[in-house]
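1. Just a sequence and a predicted model for now, questions to come.
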Amino acid sequence: MSNEKRLAGEAAIRYVEDGGIVGVGTGSTVAFFIDALADLKDRIQGAVSSSEQSTAQLKRLGIPVLELNATGPLSIYVDGADECDPYKRLIKGGGAALTREKIIAAASAKFVCIIDSSKRVELLGKFPLPIEVIPMARSLVGREIVKRGGNPVWRDGVVTDNGNWVIDVHGWQIADPVTLEKDLNQIPGIVTVGLFAQRAADVVLIGDREM
């Protein structure tokens, strides 16, 4: 699968526009994209990063890292996923960077998702759904998830880049991710849900092939 990840990361380069600012996600597949992006660093203004991990890699390769508040809308966002259904709806957040990832995706005209074939599923939910929560709301959110038939597990010892905690929800088969995303967003204390369904990917690359 690592070869598919590398191919996907390198293939995403063809969507990068000269003179633009690139939104960059997080994870092992994105790391290949960042390596490839270094060859274009003189043709872009820079990148907006979703995590401290990606920021460090970008800076190490000499790619300017910019703040989203200073850039305005982005032309493209490139990121991986933990699961992708046939409608390009995603589960993300295995790396606990889901809030910043969702913000950058919302700010981008085109969302290019890069995955290997193991991430392709018919129905979302086999991968536990990450939810970022404000620490004091962990038990409240957990009870609300149980009411909805999920099994919440606190990702103990993990603190997000925003200083929050992550709950992973097991046991859901998510037939209607748009409705579930909207419902969960109404629970007080939830910062971000790892469902990217209201704002799904525009392009999904499995290796170097478009889905």
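-> Yep, it's here.
2. only C-alpha atoms for contact and neighbour calcs from this point on.
-> Fine.
3. Spell out, range by range, the strands that occur in the protein.
-> Here the chain has its strands, by DSSP state E, at 21-24, 46-49, 74-79, 83-84, 90-91, 108-115, 129-133, 151-154, 165-170, 190-193, 195-196, 203-206, 209-210.
4. Switch these over to CSV; also include distance to Leu140 and mean neighbour count.
-> CSV is the format used below for those (distance: least, C-alpha to C-alpha, whole Å; neighbours: other C-alpha atoms under 10 Å):
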stretch, distance to Leu140, mean neighbour count
strand 21-24, 33, 26
strand 46-49, 31, 24
strand 74-79, 31, 24
strand 83-84, 27, 28
strand 90-91, 22, 28
strand 108-115, 32, 23
strand 129-133, 10, 26
strand 151-154, 11, 18
strand 165-170, 12, 23
strand 190-193, 10, 22
strand 195-196, 20, 26
strand 203-206, 35, 22
strand 209-210, 41, 13
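5. Comparison target below:
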Amino acid sequence: MTGELSPIDKAKFAAAKRAVDFVEDGMRVGLGTGSTAAWMVRCLGEMVREDGLKIKGVPTSVRTAELARQVGIEVISLDEAKWLDLTIDGADEFDADLNLIKGGGGALLQEKIVATASDQMIVIADTAKEVATLGAFPLPVEVIPFGWQTTRALIDEALINLDVMGREVTLRMNGEAPFVTDEGNHILDLHLKRIGNPRQLSLVVNQIPGVVENGLFIDICDVVVVGHGDGKVEVRDINAGTVEEEKIDFLEGDNLFNDL
């Protein structure tokens, strides 16, 4: 079955398969959103069904919650969990300091809340997500619908004084209508091309009235697991300063692929 997967999907699967090794029995685990995180949820579901792993999952979106329930993971809210042992999620970009851009799937608010309520955040990604400088991927900013055009104008003005290469701001659409997040908000995508000072940008943008949260994750990620199309994975621990390489075997009969 894995022979039918593209190299990118194999890389995502390899990263997800390695990342779930961090999960132990009895843990409360934040479950990320996106294509790579979906592989991770399926891997955890297989461990629950086949190995008897007992965990409680806190999803970061409605669609992740639905998938988690489908694969047999017990789902609870963050209020019920109060604090998490671990969160595993994907990223749209990450740099050498493991700072991230997230929110391409529109779940950045819940993702950031869940990640910061965890003892550890592990990011799973393919090699294409690694960048020297953040910003090639448009930065998502979640805003309330009321007065969103005013909020966009204030963001436009703020960007003039920030270290960025581009300043185009667009409203994310879903067909003919604005995209709506799980919290009922809109998303403005900031096409910055290069972010010279992510920390400053995050602080400035979040001070603008109407902004709920932005997709910069600064000093939140502890470990990134980078997957390659041949099954190789790199585990980079920012706190320990270590990089480990392993090889993940693709099992043709893996139940994980039955629902794809």
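-> Now that the structure is in, tell me what you want to look at. Everything quoted here is computed from the prediction, not taken from an experiment.
6. Any chance you could compute the TM-score here?
-> For this chain pair, the superposition-based TM-score is 0.96 by TM-score structural alignment, normalised by the length of structure 1; 210 aligned residues with a C-alpha RMSD of 1.1 Å.
7. still on that earlier bit, among the strands of structure 1, which is nearest Arg60 of structure 1?
-> Shortest distance between Arg60 of structure 1 and the strands of structure 1, using C-alpha to C-alpha, is found for strand 46-49: 12.9 Å.
8. mean shift between that closest one and structure 2?
-> Aligned to structure 2 and superposed, strand 46-49 of structure 1 gives a mean residue distance of 0.4 Å (mean C-alpha distance after the TM-score superposition for structure 1).
9. matching residues in structure 2 for that strand?
-> Counting by TM-score structural alignment, strand 46-49 of structure 1 falls onto residues 56-59 of structure 2.
10. What lies in contact with that stretch?
-> Stretch 56-59 of structure 2 is contacted from outside by 26-33, 65, 68, 73-78, 81, 114, using C-alpha atoms under 8 Å, 6 or more residues apart in numbering.
11. picking that back up, just put the strands of structure 1 in a markdown table and tack on distance to Glu122 of structure 1.
-> Shown next, in a markdown table, are those (distance: least, C-alpha to C-alpha, whole Å):
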| stretch | distance to Glu122 of structure 1 |
| --- | --- |
| strand 21-24 | 26 |
| strand 46-49 | 30 |
| strand 74-79 | 20 |
| strand 83-84 | 8 |
| strand 90-91 | 11 |
| strand 108-115 | 15 |
| strand 129-133 | 15 |
| strand 151-154 | 21 |
| strand 165-170 | 17 |
| strand 190-193 | 20 |
| strand 195-196 | 15 |
| strand 203-206 | 15 |
| strand 209-210 | 17 |
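12. Looking at these, which is nearest to Val30 of structure 1?
-> So among these, strand 74-79 is nearest, using C-alpha to C-alpha, at 5.9 Å.
13. tell me the contacts of the aligned partner of Met136 of structure 1 in structure 2?
-> When structure 2 is aligned by TM-score structural alignment, Met136 of structure 1 is paired with Phe146. Applying C-alpha under 8 Å, 6+ apart to Phe146 of structure 2 gives the contacts Gly210.
14. For Arg152 of structure 2, see how far away Phe146 of structure 2 is.
-> For Phe146 of structure 2, the distance to Arg152 of structure 2 (C-alpha to C-alpha, to the nearest Å) stands at 11 Å.
15. Mind listing residues that contact the helix ranked longest in structure 2?
-> For structure 2, the helix with the greatest residue count under DSSP state H is helix 35-51. Contact partners of helix 35-51 of structure 2, identified using C-alpha under 8 Å, 6+ apart, comprise 12-13, 16-17, 19-20, 31-32, 53-55, 64, 67-68, 71-73, 88-90, 124-125, 255-256.
16. buried stuff in that helix?
-> Going by neighbour count (16 or more other C-alpha atoms under 10 Å), the buried part of helix 35-51 of structure 2 is 35-48.
17. Going by distance to Glu213 of structure 2, which of these wins?
-> Nearest to Glu213 of structure 2 among the buried residues of helix 35-51 of structure 2 is Ala37, at 20.8 Å by C-alpha to C-alpha.
18. Please determine how far the counterpart of Ile187 of structure 2 in structure 1 is located from Cys113 of structure 1.
-> Matched by TM-score structural alignment, Ile187 of structure 2 corresponds to Val166 in structure 1. From Val166 of structure 1 across to Cys113 of structure 1, the span is 22 Å (C-alpha to C-alpha).
19. Kindly report the same for Leu140 of structure 1.
-> Applying C-alpha to C-alpha, the value for Leu140 of structure 1 to Cys113 of structure 1 is 32 Å.
20. what's the closest residue in space to Ile131 of structure 1 that isn't next to it in sequence in contact with, if anything?
-> Excluding the flanking residues, the one nearest Ile131 of structure 1 by C-alpha to C-alpha, 6 or more residues apart in numbering is Val193, at 4.6 Å. Residues in contact with Val193 of structure 1 (C-alpha under 8 Å, 6+ apart) are 98-99, 129-132, 181, 184-185.
21. likewise Lys12 of structure 2?
-> Counted by C-alpha under 8 Å, 6+ apart, Lys12 of structure 2 has contacts 36, 39, 124-126, 227-228.
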